[in-house]
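Colleague: following is a predicted model, sequence given first.
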Amino acid sequence: MAKRETVKIEGLAELGKALRELPERVARNGLRVSVYAGAKVVRDEARARAPKAQQSLGPNQPPPGTLKRSVIMKHIPELSSLTRQTFFVTVRHGKKYRKQGKKGNLSQDAWYWRFVEFGTRKMAARPFLRPALEAKRREAAQAMKERLQQRVAQEAKKFSTRP
């Protein structure tokens, strides 16, 4: 099973208090869009670092670039609350590469991503997710901070213009 990396930003007690004072919808949505901005930074870096095959690997094999296209971020509402929002940056990996559906489209899932990230007995690891997080940790935190400041200012402006 893949180890999950977590980014935890300390010193946000004041932010939590301020969010609780805002209307619930505003606080939740403001925090969600700011965490989205940070997750996007990490996702984009992981896509840039994901290896790409130089040529087609043959019939019934994923085309070059499938791994890059499969790097996604996903909001997890079950793990989120008013003062906490959770996004995963991961790889879409559910199905092996095969024809599916009525039109016979090929799946875009990179089911083999773990072999690339962690290696196997016969293949050295070529990590791309973990290094992306390490490289962009500060930039992601800064993106979250900037986006939250924008959103709070935007919402404050709405409330100050009301009669």
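Modeller: Arrived safely, thanks for sending. Only a predicted model underlies this, so the values are computations on that prediction, with no experimental measurement involved.
Colleague: CA only for contacts and neighbour counts going forward, please
Modeller: Fine.
Colleague: so in this protein, which helix runs the longest?
Modeller: Ranked by residue count and defined by DSSP state H, the top helix of the chain is helix 129-160.
Colleague: any chance you could map the strands in this protein?
Modeller: Listed in chain order, the strands of the chain (DSSP state E) span 71-75, 87-91, 99-100, 105-106.
Colleague: this protein: helices as residue ranges?
Modeller: 13-21, 24-49, 66-70, 113-118, 129-160.
Colleague: now distance to N60 and mean neighbour count too, for those helices, in CSV please.
Modeller: Shown next, in CSV, are the helices of the chain (distance: least, C-alpha to C-alpha, whole Å; neighbours: other C-alpha atoms under 10 Å):
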stretch, distance to N60, mean neighbour count
helix 13-21, 50, 13
helix 24-49, 23, 20
helix 66-70, 13, 20
helix 113-118, 17, 18
helix 129-160, 26, 16
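Colleague: with distance to L79 added, can I get those helices in a markdown table?
Modeller: Output for the helices of the chain, formatted as a markdown table (distance: least, C-alpha to C-alpha, whole Å):
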| stretch | distance to L79 |
| --- | --- |
| helix 13-21 | 16 |
| helix 24-49 | 12 |
| helix 66-70 | 23 |
| helix 113-118 | 24 |
| helix 129-160 | 18 |
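Colleague: so what does the longest helix of the chain touch, helix or strand wise?
Modeller: Contacts defined by 3 or more C-alpha pairs under 8 Å, 6 or more residues apart in numbering; DSSP states H and E place helix 129-160 against helix 24-49.
Colleague: helices and strands around the helix it packs on, which ones?
Modeller: helix 13-21, helix 66-70, strand 71-75, strand 87-91, helix 129-160.
Colleague: switch those over to a markdown table; also include distance to R32.
Modeller: Below are the helices and strands packed on helix 24-49 laid out as a markdown table (distance: least, C-alpha to C-alpha, whole Å):
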| stretch | distance to R32 |
| --- | --- |
| helix 13-21 | 12 |
| helix 66-70 | 22 |
| strand 71-75 | 9 |
| strand 87-91 | 9 |
| helix 129-160 | 9 |
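Colleague: one more structure, for comparison:
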Amino acid sequence: MANKAAATVSNPNGFADLLAKMSEAASESTLRQAAVAGARVIHKEVQLRAPVGPVPHIRSGKLYPAGTLKKSIALYHDDDKSSVKKALQVYGVTIGRDAFYGLMVEEGHDFSGAVAKHAKRTEFGTSKVPAHPFFRPAVDAKSREALDAMTAVMQQKLNEAKNG
């Protein structure tokens, strides 16, 4: 006597529907939401670590109050590096135009005149100009939390697809 097995399929389209929902869960919108969730974690930490000078400064006749650098930290979507076809969405944290000097602070420049014009751009400062890095330490401190935030968004979308 041969062993036989029988199966009954009560929802023949169920698997196809689940695959369609999972595909939707990995859409460009979901990827953007996940990427921006991670970028927000880094953005917040960069803002917390951005130094605030003791006095305002003037450039080309415009007054920049103390704290302009901290207020100018912004999120952006990198259209050039992002791709729907490659399932890649890239967000970044940058310094706005009002804080044109941000990279100089990050890389070891000072704003005491000639030193600012001639100091080398280096993460570690120079013999005359100390560095005040705040981007790299922020990324180092919060990269795991950023990854967790992105993972949470993706997990939520997958759960919604599975249960919805």
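Modeller: Yep, it's here. Just so it is clear, the model here is predicted, and its values are computed rather than measured.
Colleague: tell me the counterpart of Y91 of the second structure in the first structure.
Modeller: With the correspondence set by TM-score structural alignment, Y91 of the second structure lines up against F87 in the first structure.
Colleague: ok, S72 of the second structure next?
Modeller: Under TM-score structural alignment, S72 of the second structure pairs with S70 in the first structure.
Colleague: from K52 of the first structure, how far off is that match?
Modeller: Distance from S70 of the first structure to K52 of the first structure, counting by C-alpha to C-alpha, to the nearest Å: 12 Å.
Colleague: what does M73 of the first structure give?
Modeller: Using C-alpha to C-alpha, M73 of the first structure is found at 19 Å from K52 of the first structure.
Colleague: still on that earlier bit, just give the number of residues close to the residue nearest to the match of Y91 of the second structure when sequence neighbours are not counted.
Modeller: Nearest residue to F87 of the first structure in three dimensions, chain neighbours excluded: H75, at 4.4 Å (C-alpha to C-alpha, 6 or more residues apart in numbering). H75 of the first structure: 16 surrounding residues under other C-alpha atoms under 10 Å.
Colleague: ok, H75 of the first structure - contacts?
Modeller: For H75 of the first structure, the contacting residues are 85-88, by C-alpha atoms under 8 Å, 6 or more residues apart in numbering.
Colleague: tell me which of the strands of the first structure is the most buried.
Modeller: Ranked by mean neighbour count, these are led by strand 87-91 with a mean of 19 (mean count of other C-alpha atoms under 10 Å).
Colleague: run through who's touching it.
Modeller: 35-36, 39, 42-43, 67, 70-76, 109-110, 113, 129.
Colleague: mean deviation, it versus the second structure?
Modeller: Strand 87-91 of the first structure, aligned to the second structure and superposed, deviates on average by 1.0 Å (mean C-alpha distance after the TM-score superposition for the first structure).
Colleague: in TSV, list the contacts of H75 of the first structure along with distance to Q61 of the first structure.
Modeller: Shown next, in TSV, are the contacts of H75 of the first structure (distance: C-alpha to C-alpha, whole Å):
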residue	distance to Q61 of the first structure
Q85	36
T86	33
F87	30
F88	27
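Colleague: thought P133 of the second structure was touching G102?
Modeller: No - checked against C-alpha atoms under 8 Å, the pair P133 of the second structure and G102 is beyond contact range at 9.8 Å.
Colleague: and for stretch 145-155 of the second structure, what's in contact with it?
Modeller: Identification of contacts with stretch 145-155 of the second structure by C-alpha under 8 Å, 6+ apart yields 25-26, 30-31, 33-42.
Colleague: how about 6 Å then?
Modeller: Contacts to stretch 145-155 of the second structure, defined as C-alpha atoms under 6 Å, 6 or more residues apart in numbering, come from residues 34, 37-38, 41.
Colleague: between the residues you listed, which sits nearest P56 of the second structure?
Modeller: The closest of those to P56 of the second structure turns out to be V41 (C-alpha to C-alpha; 28.0 Å).
Colleague: how near is the residue nearest to A110 of the first structure when sequence neighbours are not counted to D109 of the first structure?
Modeller: Once flanking residues are discounted, A110 of the first structure sits nearest to H93: 4.9 Å by C-alpha to C-alpha, 6+ apart. Counting by C-alpha to C-alpha, the separation of H93 of the first structure from D109 of the first structure is 5 Å.
Colleague: again with P63 of the first structure
Modeller: Distance of P63 of the first structure to D109 of the first structure, given as C-alpha to C-alpha: 11 Å.
Colleague: same check, this time on R151 of the first structure
Modeller: Taken as C-alpha to C-alpha, the span from R151 of the first structure to D109 of the first structure is 34 Å.
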